[in-house]
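Chemist: Coordinates for the following, if possible.
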Amino acid sequence: MTDSTMDQTNAPAIRRESPHAGAAAATRLKARRRSERRFKAYGLGAVLLAITMLVVLLSTLAGQGLGAFTQTQIAVEVNLDPALLDPEGNRDLRVIGDANYTGLMTNIVRDNFGATQRRDILKSLGVFSRDARFELRDFVLENPELIGTTQTIWLTASGDIDMLDKGWIDRDLPEDQRRVDDRVLGWYDALDAKDAVDRAFNTRFFTGADSRSPELAGIWGATVGSALTLFICFMLSFPIGVTTAIYLEEFAPQNRWTDLIEVNINNLAAVPSIVFGLLGLAVFIGFFGMPRSAPVVGGFTLALMTLPTIIIATRAALKAVPPSIRQAAQGLGASPVQVVFHHVLPLAMPGVLTGTILGMAQALGETAPLLMIGMVAFIADTPGGFSSPATVLPVQIFLWADSPERAFVEKTAAAILVLLSFLILMNAIAIVLRRRFERRW
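Modeler: The predicted model follows:
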């Protein structure tokens, strides 16, 4: 054995320290764990911040809008004078319905407020809603046998008195800075001292249409308009969107044209909604001459906006079905159409319905496209059909938010709460359908 060989044999083995051991590795491990803890803290902080902002939003809306679900009423002594209501004494309901209820209201303010001058009478009539005389008429028509007697009747208060009763009008402000002057304030205090002021559930908010007077404004007309518009939107976007997705996913050849169509569909999903409003204005109203501010035009416009969402969701649901399902059906002799409609589509239907409901929820909350087609008009009646003038809940909220009266602020917040309830309900239905019928492969 040579000397060089003996030197190599007797030389101590050189130990190479592993990069995953030692002080440096421990330091890197601690730094990585600190980084992971910071990332988790950031994520938890983001979630808590989002929940906090949501709670703040809902609490603000609730604080401003819950009062709209009640309405102030005033009890007054009413002398149902036969000379005004039924001068002939025949108890003819047609005569009673056309009686002088404005004169009866004048007698009410004279008897209850002591108003004798014309200016004082007009001011005291402002304590009550503009529809107070119709409330009197309905009471008399329901109880014609009470004509000639004196009855205590609860009448709806005006919007200013309602805001005063709910504490939204500062009594300490100077008279020229209040919507309620000192004389009306004295009348209100006198009525309140006699327990003649109370609040009742505001059924008119859910059963009435829009009105210039906040105490008379309701959301029923806008709700019916939203329902009619969404019905048209669904009847157009669902079948067209689903069949388009089936063709592109199952039957269309892969070439430059289908690639172009897919890119355009994905791009349309990100187009601002007001662009669809401009398209609806130009095509449906400008070219086809369809009626302005009608649910049919709104439904067509929202269908254009909803189609990309439904197509993308349906294609994703079809892709989620395993290829083995298709192969098994083809192996048993099913045609391509039978494979899709008898096997693939039923299994993908939960995802299809989920995407459709989410698209409908998006359409329910849209405002900009409908503003462009004229659904921003003041509509005081409930729409009677698809071509009748109508508005929708988001547009109704927009109109009320632009009104100067404080009572409309309350109505706006309450309408937002109702709209959020509808959106939450639709999203909850989508989640239930997905969890109920979804299959995990």
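Chemist: switch to C-alpha atoms for all contacts and neighbour counts from now on
Modeler: OK.
Chemist: mind checking the longest strand of the protein?
Modeler: In the chain, taking DSSP state E as the definition, the longest strand is strand 70-79.
Chemist: Give me the helices and strands touching the helix or strand following that strand, please.
Modeler: The helix or strand immediately downstream of strand 70-79 is helix 82-85, counting by DSSP states H and E. If you count contacts as 3 or more Cα pairs under 8 Å, 6 or more residues apart in numbering; DSSP states H and E, helix 82-85 packs onto helix 101-113.
Chemist: List of residues touching the helix it packs on?
Modeler: The contact list for helix 101-113 (Cα atoms under 8 Å, 6 or more residues apart in numbering) reads 76-81, 84-85, 115-116, 121, 124-125, 133-134, 136-137, 187.
Chemist: Ile153 is in contact with Val76, correct?
Modeler: Yes - judged on Cα atoms under 8 Å, Val76 makes contact with Ile153 at a distance of 5.6 Å.
Chemist: More neighbours: which of those two?
Modeler: Relative neighbour count places Val76 above the other of Val76 and Ile153, with 19 against 16, counting by other Cα atoms under 10 Å.
Chemist: hang on, the earlier thing: between the longest strand of the chain and helix 101-113, how many degrees?
Modeler: Strand 70-79 runs at 90 degrees relative to helix 101-113, counting by axes from the mean of the first three to the mean of the last three Cα atoms, to 10 degrees.
Chemist: What lies in contact with strand 70-79?
Modeler: By Cα under 8 Å, 6+ apart, the residues outside strand 70-79 that reach it are 107-108, 111-112, 128, 148-157, 161-162, 165, 191, 196-202, 215.
Chemist: chain center to it: distance?
Modeler: Distance of strand 70-79 from the chain centroid (Cα atoms, centre = their mean, to the nearest Å) equals 32 Å.
Chemist: Same question for stretch 202-210.
Modeler: 16 Å.
Chemist: in it, what's buried?
Modeler: Within stretch 202-210, the residues that count as buried by 16 or more other Cα atoms under 10 Å are 202, 204-206, 208-210.
Chemist: repeat for stretch 385-394
Modeler: 386-394.
Chemist: elements contacting the host helix or strand of Asp160?
Modeler: Element membership for Asp160, per DSSP H and E: helix 159-165. With contacts taken as 3+ Cα pairs under 8 Å, 6+ apart, helix 159-165 sits against strand 70-79, helix 406-437.
Chemist: could you say what helices and strands the last one packs with?
Modeler: Judged by 3+ Cα pairs under 8 Å, 6+ apart, helix 406-437 is in contact with helix 23-65, helix 159-165, helix 345-364, helix 393-401.
Chemist: Here is a second sequence; please produce its structure as well for comparison:
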Amino acid sequence: MTDMASLMEDRAAANADASDQRKPVDWDSADMSRSIKKRYAAERRFKTYGLTAIMLALAALVLLGYSIISKGYSAFVQTYVQIELTFDPAVIDPDGTRDPAVLGRANYDGLIKDALRARFPDVTSRSEKRKLYGIISSGASYDLREQVLDKPSLIGQTRKLWLISGDDFDMLNKGYISADTQEASRRLDDDEIGWFQTLQSANAIEKRFHTRFFTNGDSREPELAGIWGAAVGSFYTLIVTLLLSFPIGVAAAIYLEEFAPKNRLTQIIEVNINNLAAVPSIVFGLLGLELYLNVMHLPRSAPVVGGLTLALMTLPTIIIASRAAIKAVPPSIRQAALGLGASPVQTVSHHVLPLAMPGILTGTIIGMAQALGETAPLLMIGMVAFIVDIPGSAMDAATVLPVQIYLWADSPERAFVEKTSAAIMVLLAFLILMNGLAVFLRKKFERKW
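Modeler: Next up, the predicted model:
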């Protein structure tokens, strides 16, 4: 009886507590008002923190963009100097044969020097002449040779020509070298600035769009250096990377997601793939150095080696993205295909893979964009070499855009600073384009389930 009585009392107490809990909430009470105010204040603080973080990120992005653009936009124009030049037949074609081999070996640099001395007859000492010759770039002689080879009728004529200026005078014209600075603190002395101002007063100085920046390879002279060689090297490297990493990565993702048995071995493989995606890129460079250069003896600095190395680095990213896209396809698609008599391979190839392809392509493009911006692995396999010629195939020596930026950033000339920033702008444009393509493909082909 005692136990029964205590049990009844416990039940009565529990019912009383439950009835207390079921009492209506007094929303107008002071305690409830304070609680609501605290929650609203906490929500406002959370929103403020989020907006502050976004604004700081945008401010940092704007600051970075301004820093790059302000230093690099001037690289897209180049200073040209007009001089009156005589195509002396005694220098260009002394025998009058018009033989292209003879015309190609002529001393066009001497013609430019003669024109400069004629323009400034007061310059007589050897040291002053050397400074005077710096007004015109050393690459201008190659332009003259091409003009004569294309049009031999120029021989014997006197023409006013616009020739590309040297890098220091280009910096002076763009305002990076100031005439107000003390002579000892600038690269051009008072005489050189005076000659340049003389040409300016005669309207013999102008800026033009710098097409060489997009058509030339690398050069020791900043005014002649361009990104085309590095761009072609990046193209060949990414082609090799894509041809290797895309089919292998997609095939591995299909097997692991659709056909692999769920056992310890596949779990170990999945864990290692996820770990490889976080491995520093320079480790893949060391692997490529040992495997492709020291063991397989492939050509050093070739895009094929860079593509093979970047394919190893890109594979985990493509596999993970492809598996996520395949997993996102509803199981009902597979069940319907199997129910209608399709084999597992037909189910994957005809139904699952087409529906997962937008996500697969998105992951692949993001992986390729990551590969495009990599530098460390390519430095390890020798793609840091100074390459002037434009590569003709994936087996030729080449460099890539990030490595070209690295090389220019290490150069002492002030003109290479703007080249570096301009190359960064081009690289960022490619990366934005590739990421925009990934977003476009996802939005265009993505299906809502």
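Chemist: where does the TM-score land?
Modeler: TM-score of the superposed chains, computed with TM-score structural alignment, normalised by the length of the first structure, equals 0.94; 428 aligned residues with a Cα RMSD of 1.5 Å.
Chemist: And the strands in the stretch 151-300 of the first structure?
Modeler: Listed in chain order, the strands of the stretch 151-300 of the first structure (DSSP state E, counting those that start in this stretch) span 197-201.
Chemist: residue boundaries of the helices in it?
Modeler: 159-165, 182-193, 204-207, 220-246, 256-268, 273-280, 295-319 (DSSP state H, counting those that start in this stretch).
Chemist: Tell me which of these is the most buried.
Modeler: helix 295-319 (a mean of 25; mean count of other Cα atoms under 10 Å).
Chemist: Which part of the second structure matches that one?
Modeler: Mapped onto the second structure using TM-score structural alignment, helix 295-319 of the first structure spans residues 303-327.
Chemist: Please state the offset of that stretch from the chain centre?
Modeler: For stretch 303-327 of the second structure, the distance to the chain centre is 18 Å (Cα atoms, centre = their mean).
Chemist: so how far does it sit from its counterpart in the first structure?
Modeler: Mean deviation of stretch 303-327 of the second structure relative to the first structure after superposition (mean Cα distance after the TM-score superposition for the first structure): 0.4 Å.
Chemist: what's the answer for stretch 267-275 of the second structure, then?
Modeler: Looks like 0.4 Å for stretch 267-275 of the second structure (mean Cα distance after the TM-score superposition for the first structure).
Chemist: ok, the aligned partner of Ile285 of the first structure in the second structure to Gly65 of the second structure distance?
Modeler: In the second structure, the residue matched to Ile285 of the first structure (TM-score structural alignment) is Leu293. Distance of Leu293 of the second structure to Gly65 of the second structure, given as Cα to Cα, to the nearest Å: 38 Å.
Chemist: Next: Ala336 of the second structure.
Modeler: On the measure of Cα to Cα, Ala336 of the second structure and Gly65 of the second structure end up 51 Å apart.
Chemist: Likewise for Ala14 of the second structure?
Modeler: For Ala14 of the second structure, the distance to Gly65 of the second structure - Cα to Cα - is 67 Å.
Chemist: just to revisit the earlier point, any chance of the helices and strands packed on helix 406-437 of the first structure in JSON lines, with distance to Arg94 of the first structure too?
Modeler: JSON lines is the format used below for those (distance: least, Cα to Cα, whole Å):
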{"stretch": "helix 23-65", "distance to Arg94 of the first structure": "40"}
{"stretch": "helix 159-165", "distance to Arg94 of the first structure": "31"}
{"stretch": "helix 345-364", "distance to Arg94 of the first structure": "43"}
{"stretch": "helix 393-401", "distance to Arg94 of the first structure": "36"}
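Chemist: Out of those, which gets nearest to Ala227 of the first structure?
Modeler: helix 345-364 (8.8 Å; Cα to Cα).
Chemist: what range in the second structure matches that closest one?
Modeler: Taken onto the second structure by TM-score structural alignment, helix 345-364 of the first structure occupies residues 353-372 there.
Chemist: Equivalent analysis for stretch 175-195 of the first structure, please.
Modeler: Going by TM-score structural alignment: stretch 175-195 of the first structure matches residues 183-203.
Chemist: Same list, the buried residues of stretch 202-210 of the first structure, but as JSON lines with distance to Thr354 of the first structure please.
Modeler: Rendered in JSON lines, the data for these read as follows (distance: Cα to Cα, whole Å):
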{"residue": "Asn202", "distance to Thr354 of the first structure": "35"}
{"residue": "Arg204", "distance to Thr354 of the first structure": "34"}
{"residue": "Phe205", "distance to Thr354 of the first structure": "31"}
{"residue": "Phe206", "distance to Thr354 of the first structure": "29"}
{"residue": "Gly208", "distance to Thr354 of the first structure": "32"}
{"residue": "Ala209", "distance to Thr354 of the first structure": "32"}
{"residue": "Asp210", "distance to Thr354 of the first structure": "33"}
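Chemist: Let me know the closest of these to His20 of the first structure.
Modeler: Phe206 (69.3 Å).
Chemist: can you tell me how far that closest one sits from Gly63 of the first structure?
Modeler: 19 Å.
Chemist: try Asn202 of the first structure
Modeler: Asn202 of the first structure is 17 Å from Gly63 of the first structure, where distance means Cα to Cα.
Chemist: Need the helices of the stretch 151-300 of the first structure in CSV (columns: distance to Leu332 of the first structure).
Modeler: Converted to CSV, the helices of the stretch 151-300 of the first structure look like this (distance: least, Cα to Cα, whole Å):
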stretch, distance to Leu332 of the first structure
helix 159-165, 72
helix 182-193, 82
helix 204-207, 56
helix 220-246, 21
helix 256-268, 30
helix 273-280, 46
helix 295-319, 20
